[in-house]
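S.K.: here are the coordinates; sequence isn't available:
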């Protein structure tokens, strides 16, 4: 967590940003010491406008803790920036998030602003672009968009099939997002992120991405609680333009094709088991999170 906090504190808007840390309760007495250590570490965080540490008295579990935290801050402030504790951010991350939140605050087609960008091949990539659905590696949203979140995975799965969107949701077979959602319904995983993605996708909403990734995940070195060792999504953090320019709120077909090609190359046809699917698609499954850190910064 130290590296992630240090990187975030280096953002030019950190001193203007209230920081909220949500700490889930221990699962058992043996885990309490580690939880206490993390909470003490969190209370010593400096460099932000304010610090609030929310200590859960009980273990809510991964998904419930995240959903509750995002819902609480959206209700209280109308918008939220969300980070996991193993994400390393660019110094431009908060600026990109805040500019995106301001630019698209009143556009009902936009679900979220995202900091991570797929490591696709170079070539005519725009400064920013929209893709359908939502994402989970350094993101921001508004209360108006989060209200579309549906926690019932079975309902989401049925709607995808009923509307004939199942194949499209999987990028034409390039990804296994539908399988991850099915596994969530069957309680083989408890991914909140696949439900957030499906919720936004079914609402025909879009997420804004930067040209170069403003987020890197350090959890794929095996240190993450659920991430394991998988480096296919590795990327170096880059920079964002000083001023984010508004673009047409439509899915970028060029980038959609490039992302599908990337997913197709890294997702081998014979990797059908639930564990492998969850591991290779961990970016959208979002299971690397043990604690939710939520940031809120008022538009200026």
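M.R.: Looks like it arrived, so ask away. All figures in this text were calculated on a predicted structure; none of them were measured in a lab.

S.K.: only C-alpha atoms for contact and neighbour calcs from this point on.
M.R.: Will do.

S.K.: For the stretch 201-300 of the chain, which segments are assigned as strands?
M.R.: Applying DSSP state E, counting those that start in this stretch to the stretch 201-300 of the chain gives strands spanning 206-210, 215-217, 292-295.

S.K.: Give me the helices and strands touching the last one, please.
M.R.: The contact analysis (3 or more Cα pairs under 8 Å, 6 or more residues apart in numbering; DSSP states H and E) places strand 292-295 against strand 18-23, helix 62-77, strand 79-84.

S.K.: here's the one I want to compare it with:
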């Protein structure tokens, strides 16, 4: 393996250890470690952060470990985005894993081969390890192209990440000129993403970064690569999670992973898979009635 890996950690040693072991088996030559600091008002969190960082000291292969540990708590949005900024200021490309995203061993060679193949092709912005099609086979090739860029285990290049802007300064113009209609071509999807982007634009420090990344890819007309099989299992749902603390059973919890077959079979064309994207929009990115009611109440309160 030749590609650097960026590892984002915080305060969960039990999940971090499992992802670290997968990285250890892959033996990347460089390991960039991004860590946030504990929140002073959370008792015991400093000890958890310390225990999590201690796992990184177990690197026992020929590897340059480069650390970016924050002394103060930046929050998920700023810590992750600033950390990825730092990674791409040092290298041209990287594989990125968070502390709860356990990869299949074939995830690494899958990303590495495609990072090389599309290195200079600006039409592609990201390579995902996640597949949320729940058994629907969308292609006979090893992967397909999508307008979505799932970030539970992914890879990208400096040339793509340079367009990331956590403040989404171009959103007002994109919104005013109706460009989401050209990207999504479905009024329900346009409404969903318009509301979401507006919310992120108004509250850029709310611990979000991946929606800004989606926005950056869309306004560059970039595509994401999605593997035909799921290569990432998210084990981080629960009370220790930053965003997914609900006890409700989710189909995205502990999704099974399946080996990618090599040699890879590359698609002979570069067009987003509409059927797969429509399925993703209707399942992963769906707006519930409760969310609609909350938004309406928020608008009423704001108007008054």
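M.R.: Structure received. All figures in this text were calculated on a predicted structure; none of them were measured in a lab.

S.K.: before we move on, back to that, to residue 255 of structure 1, which of the strands of the stretch 201-300 of structure 1 lies closest?
M.R.: strand 206-210 (10.0 Å; Cα to Cα).

S.K.: how about that closest one: buried residues?
M.R.: 206, 207, 208, 209, 210 (16 or more other Cα atoms under 10 Å).

S.K.: so that strand matches what in structure 2?
M.R.: Under TM-score structural alignment, the match for strand 206-210 of structure 1 in structure 2 covers residues 223-227.

S.K.: Could you check how far that stretch is from the centre of its chain?
M.R.: Chain-centre distance of stretch 223-227 of structure 2: 12 Å, with Cα atoms, centre = their mean, to the nearest Å.

S.K.: Over to stretch 113-125 of structure 2?
M.R.: 17 Å.

S.K.: How about stretch 20-36 of structure 1?
M.R.: That offset, for stretch 20-36 of structure 1, works out to 22 Å (Cα atoms, centre = their mean).

S.K.: now stretch 213-220 of structure 2
M.R.: For stretch 213-220 of structure 2, the distance to the chain centre is 13 Å (Cα atoms, centre = their mean).

S.K.: mind listing the helices for structure 1?
M.R.: When secondary structure is read from DSSP state H, structure 1 shows helices at 2-9, 32-43, 62-77, 93-103, 143-146, 153-162, 166-169, 177-185, 192-202, 253-266, 274-280, 282-285.

S.K.: out of these, deepest packed?
M.R.: helix 192-202 (a mean of 25; mean count of other Cα atoms under 10 Å).

S.K.: now it against helix 153-162, angle please.
M.R.: For helix 192-202 of structure 1 against helix 153-162, the angle by axes from the mean of the first three to the mean of the last three Cα atoms, to 10 degrees is 40 degrees.

S.K.: ok, residues contacting helix 192-202 of structure 1?
M.R.: 63, 66-67, 111, 132-136, 148-153, 156, 159-160, 169, 177, 180-181, 206, 284-287 (Cα atoms under 8 Å, 6 or more residues apart in numbering).

S.K.: same question, stretch 83-90 of structure 2
M.R.: Contacts for stretch 83-90 of structure 2 (Cα under 8 Å, 6+ apart): 6, 32, 34, 68, 94, 157, 158, 161.

S.K.: That stretch: how far from the chain's middle?
M.R.: Worked out by Cα atoms, centre = their mean, stretch 83-90 of structure 2 lies 15 Å from the chain centre.

S.K.: thinking again about what came up before, between the strands of the stretch 201-300 of structure 1, which one is closest to residue 264 of structure 1.
M.R.: Nearest to residue 264 of structure 1, of all those, is strand 206-210, at 19.8 Å by Cα to Cα.

S.K.: what does residue 280 of structure 2 align to in structure 1?
M.R.: Match for residue 280 of structure 2 (TM-score structural alignment): residue 259.

S.K.: Now check structure 2 for the residue matching residue 147 of structure 1.
M.R.: Per TM-score structural alignment, residue 147 of structure 1 is aligned with residue 162.

S.K.: Just give the number of residues close to that match.
M.R.: By other Cα atoms under 10 Å, the residues close to residue 162 of structure 2 number 12.

S.K.: and the gap between it and residue 275 of structure 2?
M.R.: Look at residue 162 of structure 2 and residue 275 of structure 2: by Cα to Cα, to the nearest Å, they are 30 Å apart.

S.K.: try residue 225 of structure 2
M.R.: From residue 225 of structure 2 to residue 275 of structure 2 the distance is 15 Å (Cα to Cα).

S.K.: cool, and residue 16 of structure 2?
M.R.: 35 Å.

S.K.: repeat for residue 13 of structure 2
M.R.: Distance, residue 13 of structure 2 to residue 275 of structure 2, using Cα to Cα: 39 Å.

S.K.: Over to residue 126 of structure 2?
M.R.: The value you get for residue 126 of structure 2 to residue 275 of structure 2, if Cα to Cα is used, is 20 Å.

S.K.: count of residues packed around the residue nearest to residue 177 of structure 1 when sequence neighbours are not counted?
M.R.: Distances taken as Cα to Cα, 6 or more residues apart in numbering put residue 170 closest to residue 177 of structure 1, at 5.6 Å, once the chain neighbours are dropped. Neighbour count for residue 170 of structure 1, taken as other Cα under 10 Å: 16.

S.K.: cool, residue 191 of structure 2 as well?
M.R.: Residues near residue 191 of structure 2, counting by other Cα under 10 Å: 14.

S.K.: gap between the aligned partner of residue 55 of structure 2 in structure 1 and residue 21 of structure 1?
M.R.: By TM-score structural alignment, residue 55 of structure 2 lines up with residue 41 in structure 1. To residue 21 of structure 1, residue 41 of structure 1 is 11 Å away according to Cα to Cα.
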